[in-house]
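Chemist: task: produce atomic coordinates for the following.
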Amino acid sequence: MPLVVVGSVALDSVETPEAKRENVLGGSAVYFSLAARFFTRVRLVGVVGEDWPAEHTKLLEDSGVDVSGLSVVPGAKTFRWRGRYLPNMNDRETLEVQLNVMEQFDPVLPEEHRRCRFLFLANGSTRMQLRVLEQCVGPNLTVADTMDHWIRTEPQELRTLLQRIDGLVLNDFEATLLAEEQNLIRAGRKILEMGPNFVVIKKGEHGAMFFSRHEMYVLPAYPTADVIDPTGAGDSFAGGMMGYLAEQTEFSPEDLKTAMAYGIVVASFTVEDFSVYRLLKIRRQDIDARLDAYRKMLTF
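Modeler: Next comes the predicted model:
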């Protein structure tokens, strides 16, 4: 089934201890889309400026992503992020953020996008996420991402959003900030009480935790020796997870667990090169083969 994602489309400049890249393709909606496309049709909604390279749009189209919801604002500039990773390749410093077109991003979804069965609200303003929800007609599954900035600056809007979505994806620091709990178990359970049916807490190189009213479990990260650029790993995780769920006819506990595993495996490919380049070189067969290896690692 088609899956709609609304979020940032960006030009990233990334520095690691070994190398750097300037103005490469990035953004939460981009990583998500290129991860989810292995499982289902993806419709991307985002905004860019006049400086946006046309070849990036062609790359997305050639990869099977529907970009009819991607708007170009004349005379404006694309969202840009610049960051540096520390030697452990898990911690990073944000050196510069230029919101540009994202500052006034108020998406109007094309008509065919409004009746989507699967909706992912990628990282962005909570107010914007709520406006998107108001345009959609009864999706079967709605999941959102958030970050510390929105938790701090739009707390009331976030509380409203949590009452209207099925699932929330966020990292461990964001979970403790939102729940005001340092223990991740208590934090996950407290966020559940705020409204969503399930919560996924990403833990970077340590995998992810799943919380629902009926169960809790932890899945480790796939062991990857060649970590080149961790940018977009969390968005790729969400794309793999949501893409798999959109491929299913129901959401049993087993489906949710398998979706988490697929998300972890897809993210393990993303970090093996800068930007989205690794995702462009693999096929679904590669993902399934790595999932089989991952499953064997967890069997005892």
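
Chemist: please count neighbours and contacts with C-alpha atoms only from this point.
Modeler: Noted.

Chemist: can you give me the helices in the stretch 101-250 of the chain?
Modeler: 111-114, 126-135, 148-153, 155-162, 172-179, 184-192, 233-247 (DSSP state H, counting those that start in this stretch).

Chemist: the inter-axis angle of the second one versus helix 155-162?
Modeler: Relative orientation of helix 126-135 and helix 155-162, computed by axes from the mean of the first three to the mean of the last three Cα atoms, to 10 degrees: 30 degrees.

Chemist: quick one: distance of helix 126-135 to the chain centre.
Modeler: 17 Å (Cα atoms, centre = their mean, to the nearest Å).

Chemist: now the longest one
Modeler: On the basis of Cα atoms, centre = their mean, helix 233-247 is displaced by 7 Å from the centre of the chain it belongs to.

Chemist: just the buried positions in the one helix or strand Ala35 maps to, please.
Modeler: Assigned by DSSP states H and E, Ala35 falls within helix 28-36. Of the residues in helix 28-36, 28-36 count as buried by neighbour count, 16 or more other Cα atoms under 10 Å.

Chemist: I have a second one here; can you model it like the first so I can compare?
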Amino acid sequence: MDVVTFGETMVLFTPETTGFMRYAHAYSRKFGGSETNFAIGLARLGHSAGWISRVGDDELGKAMLSFIRGEGVDVSRVRLDAQAPTGIYFKEIRNASDVNVYYYRKGSAASLMTKDDLDETYLMQAKYLFVSGITPALSDSCREMVWEAIRLAKKHRLTVVFDPNLRKKLWPEEQARETLLAIAAEADIVLPGISEGKFLFGERDPIVLGQRFLDHGAKTVVLKLGEQGAHYFTREENAHVPGFPVERVIDPVGAGDGFAAGLVSGLLDGLPLADAVKRANAVGAIVTMVNGDVEGLPEREDLKRFMETPIEEVIR
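Modeler: Modelled structure (predicted):
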């Protein structure tokens, strides 16, 4: 197993029309969650990934498991919970630059996860553990699960990758700041965006932010800069890696998860950090061009073709 991750994935309903959701009458049903977006992204690129979670023992939960399993992600450690439902959310696309997400996840099966849902034998087979900042926001027991997962990862020498994935609506800001900073201090690789850096450290300057995360304890920081690409930082070096041009952004949701998958894929392939970040930028860009969280995640040949296409052809 290359990577193990854990957290909540929900059923996604998207109106088939743009504009205010109040006027929508027809919806498409999909599935989305930071951790499974990431895991599916890795599977599409030829890596092995496992996901730990709980879903409701209901039709939506069973459909979700079938879908994620079909995308090549191992779901053998996902539990069906007969006492709680599968979470759902709605994505309202008013226009390409105005996308709203509405969550209905309180009391969901995944929010009831505990550290007992972790399987140490399963974790120790992996090289990387991917942690999202959404999971500790779900409940006290999920927060305990995060810390236990990190403890087990360190015990078995897994590389811990942390995406802060700030969701202010899920928990009090002070608790969010304290918890995310504490996890960032324990992670080997941290993947913040500028807005998350501003929330955590009160800074927006990329160079300052990168150094702040390093001083806080991270070994490697890859700061996501949207269409401008990313800036990576280690104790020895830091550099900006330009992004890939996109003719038209269709749906930006899920781009960060694709970015994380591209980065870890590059590292698993033994690429230098700069090249792994370049791959991350490419995957993130591709995802924005397709509606849906996972629908745009590329397979390896698609990624290679996109990265080798001259810029003038991409933006034509």
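
Chemist: rewinding a little: in JSON lines: the buried residues of helix 28-36 of structure 1, plus distance to Asp286 of structure 1.
Modeler: Formatted as JSON lines, the buried residues of helix 28-36 of structure 1 follow (distance: Cα to Cα, whole Å):
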{"residue": "Ser28", "distance to Asp286 of structure 1": "23"}
{"residue": "Ala29", "distance to Asp286 of structure 1": "22"}
{"residue": "Val30", "distance to Asp286 of structure 1": "20"}
{"residue": "Tyr31", "distance to Asp286 of structure 1": "18"}
{"residue": "Phe32", "distance to Asp286 of structure 1": "18"}
{"residue": "Ser33", "distance to Asp286 of structure 1": "18"}
{"residue": "Leu34", "distance to Asp286 of structure 1": "15"}
{"residue": "Ala35", "distance to Asp286 of structure 1": "13"}
{"residue": "Ala36", "distance to Asp286 of structure 1": "14"}
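
Chemist: not counting its neighbours along the chain, what's nearest Glu154 of structure 1?
Modeler: Spatial nearest neighbour of Glu154 of structure 1, chain neighbours left out: Thr126 (6.7 Å); criterion: Cα to Cα, 6 or more residues apart in numbering.

Chemist: SS state for the residue in structure 1 that Arg69 of structure 2 lines up against?
Modeler: Matched to structure 1 by TM-score structural alignment, Arg69 of structure 2 sits across from Glu61. Three-state call for Glu61 of structure 1 (DSSP: H, G, I helix; E, B strand; the rest coil): helix.

Chemist: count the neighbours of Glu61 of structure 1 for me.
Modeler: Using other Cα atoms under 10 Å, Glu61 of structure 1 has 13 other residues around it.

Chemist: same check on the one 4 residues further on?
Modeler: Using other Cα under 10 Å, the number of residues around Val65 of structure 1 comes to 21.

Chemist: show me what contacts it?
Modeler: Counting by Cα atoms under 8 Å, 6 or more residues apart in numbering, Val65 of structure 1 touches 33-34, 37, 41-44.

Chemist: I'd like the residues you listed laid out as TSV, including distance to Leu177 of structure 1.
Modeler: Converted to TSV, those look like this (distance: Cα to Cα, whole Å):
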residue	distance to Leu177 of structure 1
Ser33	28
Leu34	29
Arg37	32
Arg41	34
Val42	31
Arg43	31
Leu44	29
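
Chemist: looking at those residues, which one is closest to Met89 of structure 1?
Modeler: Taking Cα to Cα as the measure, Met89 of structure 1 lies nearest Leu34 of these, at 22.4 Å.

Chemist: I appreciate the help and will end here.
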